[in-house]
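>>> Quick one, structure for this:
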Amino acid sequence: MEHQDLLAGFVRLHILHHAVKEDVYGQWMIEELGRHGYRMSAGTLYPMLHAMERRGYLTSTKTRAGRTFRRVYRATELGAEALELADGKLRELFREVVQET
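As a prediction, this is how the structure comes out:
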């Protein structure tokens, strides 16, 4: 992903956005991010999900999916609060950018 260090924050917010509303899992998230122009490999996404869980933004459970198990993620209260804070900051930045163009 070009400009990975800059865009990684947007990817994390995108993950939180969905994880606040519903359970998400890695492959679905890769496909969802792809629909928005982010090309993510499992080797990039899964460490990001694990780090977000370690920091308390996500929680995960193992669920059965056919013959295999799938780890599903859901936003914690801290994750929802972080998303709300980021929403305000993004809106503020967007207004500033639009005014300057």
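
>>> hey, let's count contacts and neighbours off CA atoms from now on
OK.

>>> and the closest residue to Leu58 other than its chain neighbours, what does it touch?
Excluding its sequence neighbours, the residue lying closest to Leu58 (C-alpha to C-alpha, 6 or more residues apart in numbering) is Ala75, at 4.4 Å. Ala75 is in contact with 16, 19-20, 57-59, counting by C-alpha atoms under 8 Å, 6 or more residues apart in numbering.

>>> Can you name every helix or strand that the host helix or strand of Leu16 contacts?
Leu16 belongs to helix 4-21 when assigned by DSSP states H and E. If you count contacts as 3 or more C-alpha pairs under 8 Å, 6 or more residues apart in numbering; DSSP states H and E, helix 4-21 packs onto helix 26-35, strand 68-75, helix 77-100.

>>> quick one more, to check against the first:
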Amino acid sequence: MAIRIHVLHHAAAEPVYGLWLIEELGRHGYALSPGTLYPILRDLADGRYLRLERRLVDGRIRKYYWITARRRRALASARTQIIELMREVLEPQRQRPCAKMNRR
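The predicted model follows:
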């Protein structure tokens, strides 16, 4: 799931293509092969999260992907959830209501 959100994040900023994503995500610690990334891109395009455009670049067809307007809103919602999760994970442990219950 994290890879998909990362792909959507980059595709929201500008059109992206597979090799660029492999290199960019590699800088963030993901070791992705084309055999891992391209099925994810295809699934995101099939699910209408991404739009696809084929462009001729240096004599070869390159597939560019960018986020759809509807999914841009979904990404904004996911960002809010990610921020909340990060706060919860990174804040010092405080006693939660469950922790107050007597354990047997």
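
>>> Between the helices and strands packed on helix 4-21 of structure 1, which one is closest to Met48 of structure 1.
For the helices and strands packed on helix 4-21 of structure 1, proximity to Met48 of structure 1 was assessed by C-alpha to C-alpha; helix 26-35 is nearest, at 10.2 Å.

>>> how big is the angle separating that closest one from helix 4-21?
On the basis of axes from the mean of the first three to the mean of the last three C-alpha atoms, to 10 degrees, helix 26-35 of structure 1 is oriented at 120 degrees to helix 4-21.

>>> which residues touch helix 26-35 of structure 1?
Under C-alpha under 8 Å, 6+ apart, the answer for helix 26-35 of structure 1 is 11, 14-15, 39-42, 45-46, 71-72.

>>> For ChimeraX, write the selection for the buried entries among these.
A single ChimeraX command selects the buried members of these (16 or more other C-alpha atoms under 10 Å):
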select :11,14,15,40,45,46,72
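
>>> now, among the contacts of helix 26-35 of structure 1, which is nearest to Ala80 of structure 1?
Among these, Ile15 lies closest to Ala80 of structure 1 (C-alpha to C-alpha), at 11.0 Å.

>>> Excluding residues flanking it in the chain, which one is nearest whichever residue in structure 2 pairs up with the closest one?
The alignment partner of Ile15 of structure 1 in structure 2, by TM-score structural alignment, is Val7. Computed as C-alpha to C-alpha, 6+ apart, the closest residue to Val7 of structure 2 that is not its neighbour in sequence is Leu21, at 7.3 Å.
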